[in-house]
Structures are given as structure tokens and as C-alpha cells.
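Novice: got a structure for you, letters missing:
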């Protein structure tokens, strides 16, 4: 009988030494990662433009200067639309007088430069297609094609000066280009 207890005791000792040590306290953490598009969709436009001067009842026009959309979003850069809007034009010296934004017209003209795939679409390619800025308008757009792209254009501004309400002075307003 002595022989039987010895192998059992040896097996018990082996089993006890083969058991893993009790686990230490654990605090799992969830790790996340967001894959964002690299790059950006941006628009630049001239800081200022002067339409010169003109008499009541006349029109003043000027090229605004280069507006440029740059799309460096990757992967999957795609469609974008550039929008133009305007404020009213106000003479701030007494008496304060306002020329409404509906008196300002805009036409994008054709692209002066493009890069990348897809189709670049001027919203008002000719003077005959000019629009008033009484409400925000599409200025330029690009069809959905993956890859870095950019477009530039030099829009024309046309201000119709009201005959009855305009008085001499300097009028200031803001034209804003945005892209999404």
C-alpha cells in the first residue's frame, strides 16, 4: 500500500506546481483609431478689390482677382462646390446710405488653371450668364473624382449704382467665397 500512496502524492505535487499563479488585477482599455482624410479642402480669394468710382445710374465693373480652390483630401477627395455671397454696400459717413447686394452682379468666367481629374464647371462662364448676389450663388464646382485637384478663376464684379438713392461717398461691402 505504501507504493500506491507515493505515486498519488507525487502526482498531486506535480499538479500543484503546474497550476498557473493567480492572475493580477486587470483593467482593460479600449483602443480606437479614426482614419481621417489627410489634407484639406480650402479656398482663397483676394483680400480687397476696388470698383473705382462712378455716377448714380451708372455701372462699375472690375476683375476681382484669382479665387482658388485646393483639394488635398486623400484618400477619396471628391466633389466640391464653391459658393459666393455678398453683403449690402454701405456708406458709413452721415447720412448712412446703403446700396443693396442685389445691385452687385458676379460671373465666374472660365477656369484660369486646373489640376487633377474630374470636370471643373464654372457656374457663370460668360458675361451673359452673370447673376446678382441678392442670394448666395454657386461660383464653381468639381465632379467627384478621387485625387488631389485644384481650380482657379478670376471673377468679374459688376455694381449697378442706383440713380435715386445713391449719394457721393465710399461704399463698403464684403464678398465671401466658401467651399464644401
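Specialist: Structure received. Please read these numbers as outputs of a predicted model, since none were measured by experiment. Numbers count the residues shown, from 1 in each chain.

Novice: C-alpha only now, for contacts and for neighbours.
Specialist: Noted.

Novice: wait, isn't residue 131 in contact with residue 102?
Specialist: No. Judged on Cα atoms under 8 Å, residue 131 makes no contact with residue 102 at a distance of 9.3 Å.

Novice: and these two? which has more neighbours close in?
Specialist: Neighbours around residue 131 and residue 102, counted as other Cα atoms under 10 Å, are more numerous at residue 131. The numbers are 21 against 17.

Novice: Identify the residues contacting that one.
Specialist: Neighbouring residues of residue 131 by Cα atoms under 8 Å, 6 or more residues apart in numbering: 105, 106, 107, 124, 137.

Novice: Kindly recompute the last result at 7 Å.
Specialist: 105, 106, 107 (Cα atoms under 7 Å, 6 or more residues apart in numbering).

Novice: Same question for residue 95.
Specialist: Not one residue lies near residue 95 by Cα under 7 Å, 6+ apart.

Novice: Would you verify that it is located in a helix?
Specialist: No. Judged by DSSP: H, G, I helix; E, B strand; the rest coil, residue 95 forms no part of a helix; its state is coil.

Novice: From residue 156, how far off is residue 51?
Specialist: Remark: distance between residue 51 and residue 156 (Cα to Cα, to the nearest Å) = 10 Å.

Novice: ok, structure two:
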């Protein structure tokens, strides 16, 4: 049963309040939701964008400064060597001189002390079963770096090595870098001189020359 109420609405016996009250309730609900959304946006709760520094405002003719940054990244220290090398041919009692191929060290550590030493070691060279007359020991082979070429624009010094007998247990210095700062590269093509004994037999002699690099 419906009738008029003091607020001008129509009384609804089923609900116990007037249509005007229901209308006001609906309007109030929508307004409250809008206010909550506005408050969430104002406080940044519902905004996922990253925080930014507040802008700086300066008066006319006054310097207006912006603090800026950037990063310089660091890499690794590594060495590159040839996969294979043919040192040449010779007879018993002769010296065989050959180039090993290009060797290079790249130091990308971006260090204040970019020092390193490249070392080299060798196995004995053998042919056949490695029996009598079939071995040329590592100590019968000398290693010399020759000219060590630096990369463009770098600081510090690429240091060469003089002719030194190789060894199969103790590494010798192949080249090094000292001084400067930041990154550097050094490249060289080492010369190996093999002293073939008069007692060595004919054959293809094989061995392994191993380089390594260590930061110091």
C-alpha cells in the first residue's frame, strides 16, 4: 500500500521508506564511489607510474640546474689465440723458425689499474709413438712475442717478451700490459724457433702451445 510522505515521496509499505529516500540513497552511493576514486588517484594508490623528481622552477635570469647521471659498465679480461699453426719444415740439426699466428688480449674491465700478464706453456713435440729420436722437448723451442701493438686511443703500455725457451711445466711471460686506466687491447704474432737435434727422425711433430692471461 502506497501513500504520500512528508518529504514528497511515495510511501512503500513493502520497503518501509519513501521513493525519495531511495533516490537520495542511490545518488549518495554514486557520489561516494566517485569521491573514493578521486582520493585513490590523488594519493597515487591506483597509479603504477614510477616516481619522478619534482621539477625545479627558477626566476628569470637565474641559473636553473638539473642533476644528471649515467653509468659506465665493465666487461671481462680475455685472450684469443689461433686454433692451429704450421711452423714450417727443417732437417735434423737445423732450426725451424715459424709464426704461431695472431694472439690478442682484450681487457674490458674498465679498471683504474688495468694490468695483466699473458703467459705461455708448451708440451713436448712428438712424432710416431714418441720413442727414441721422436721427441723435440719444449725447452728446445724459443718463444718471442715480437712487436706488441696497442689498441687505438688507450693508455698504458703493451710490453713485449724476448726470446725465451718454452717449458712443459712452468709458464713463461708472453706479453703484458701496465699502467693507464679503462680498457685496453694488445696484439702480437709470436715467433717460435725450434732446434731440431741431429738425432731426430723424419715425421710430423705435434704439440700444444697454451696461452693464458691473468689480471694483476
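Specialist: That came through fine. All of these numbers come straight from a predicted model, not from anything done at the bench.

Novice: TM-score of the superposed pair?
Specialist: After superposition, the two chains reach a TM-score (TM-score structural alignment, normalised by the length of structure 1) of 0.70; 138 aligned residues with a Cα RMSD of 1.9 Å.

Novice: rewinding a little: quick check: of the contacts of residue 131 of structure 1, which lies closest to residue 73 of structure 1?
Specialist: Taking Cα to Cα as the measure, residue 73 of structure 1 lies nearest residue 107 of the contacts of residue 131 of structure 1, at 27.5 Å.

Novice: Counterpart of that closest one over in structure 2?
Specialist: Under the alignment (TM-score structural alignment), residue 107 of structure 1 maps onto residue 144 of structure 2.

Novice: do the same with residue 38 of structure 1
Specialist: Checking TM-score structural alignment: residue 38 of structure 1 goes with residue 74.

Novice: what residues are up against that match?
Specialist: Applying Cα under 7 Å, 6+ apart, the residues contacting residue 74 of structure 2 are 108, 109, 110.

Novice: among those, which recur in structure 1?
Specialist: Retained in structure 1 (both residues aligned by TM-score structural alignment, their matches' Cα atoms under 7 Å) from those: 109, 110.

Novice: Output the contacts of residue 74 of structure 2 as JSON lines; include the columns neighbour count.
Specialist: Formatted as JSON lines, the contacts of residue 74 of structure 2 follow (neighbours: other Cα atoms under 10 Å):
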{"residue": "108", "neighbour count": "17"}
{"residue": "109", "neighbour count": "19"}
{"residue": "110", "neighbour count": "17"}
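
Novice: Return the subset of the contacts of residue 74 of structure 2 lying in strands.
Specialist: Among the contacts of residue 74 of structure 2, the ones falling in strands (DSSP state E) are 108, 109, 110.

Novice: What's the match for the first one in structure 1?
Specialist: What that stands for is residue 108 of structure 2. Match for residue 108 of structure 2 (TM-score structural alignment): residue 72.

Novice: wait, what's in contact with that match?
Specialist: Applying Cα under 7 Å, 6+ apart, the residues contacting residue 72 of structure 1 are 39, 40, 41, 148, 149.

Novice: ok, 10 Å please
Specialist: 37, 38, 39, 40, 41, 42, 78, 147, 148, 149, 150 (Cα atoms under 10 Å, 6 or more residues apart in numbering).

Novice: Pull out the buried residues from the residues you listed.
Specialist: Buried members of the contacts of residue 72 of structure 1, counted by 16 or more other Cα atoms under 10 Å: 41, 42, 78, 147, 148, 149, 150.

Novice: contacting residues for residue 201 of structure 2?
Specialist: Residue 201 of structure 2 makes contact with 91, 92, 127, 128, 132, 133, 134, 135 under the criterion Cα under 10 Å, 6+ apart.

Novice: which of those residues still touch in structure 1?
Specialist: Using both residues aligned by TM-score structural alignment, their matches' Cα atoms under 10 Å, structure 1 keeps these contacts from these: 91, 92, 127, 132, 134, 135.

Novice: Looking for the alignment partner of the second one in structure 1.
Specialist: Which is residue 92 of structure 2. So residue 92 of structure 2 corresponds to residue 56, using TM-score structural alignment.

Novice: mind checking the SS state of that match?
Specialist: Residue 56 of structure 1 - assigned by three-state DSSP - is coil.

Novice: That one: what's its closest spatial neighbour, skipping adjacent residues?
Specialist: Nearest non-adjacent residue to residue 56 of structure 1, counting by Cα to Cα, 6 or more residues apart in numbering: residue 163, 4.4 Å away.

Novice: what lines up against the one you found once you look at structure 2?
Specialist: Using TM-score structural alignment, residue 163 of structure 1 lines up with residue 198 in structure 2.
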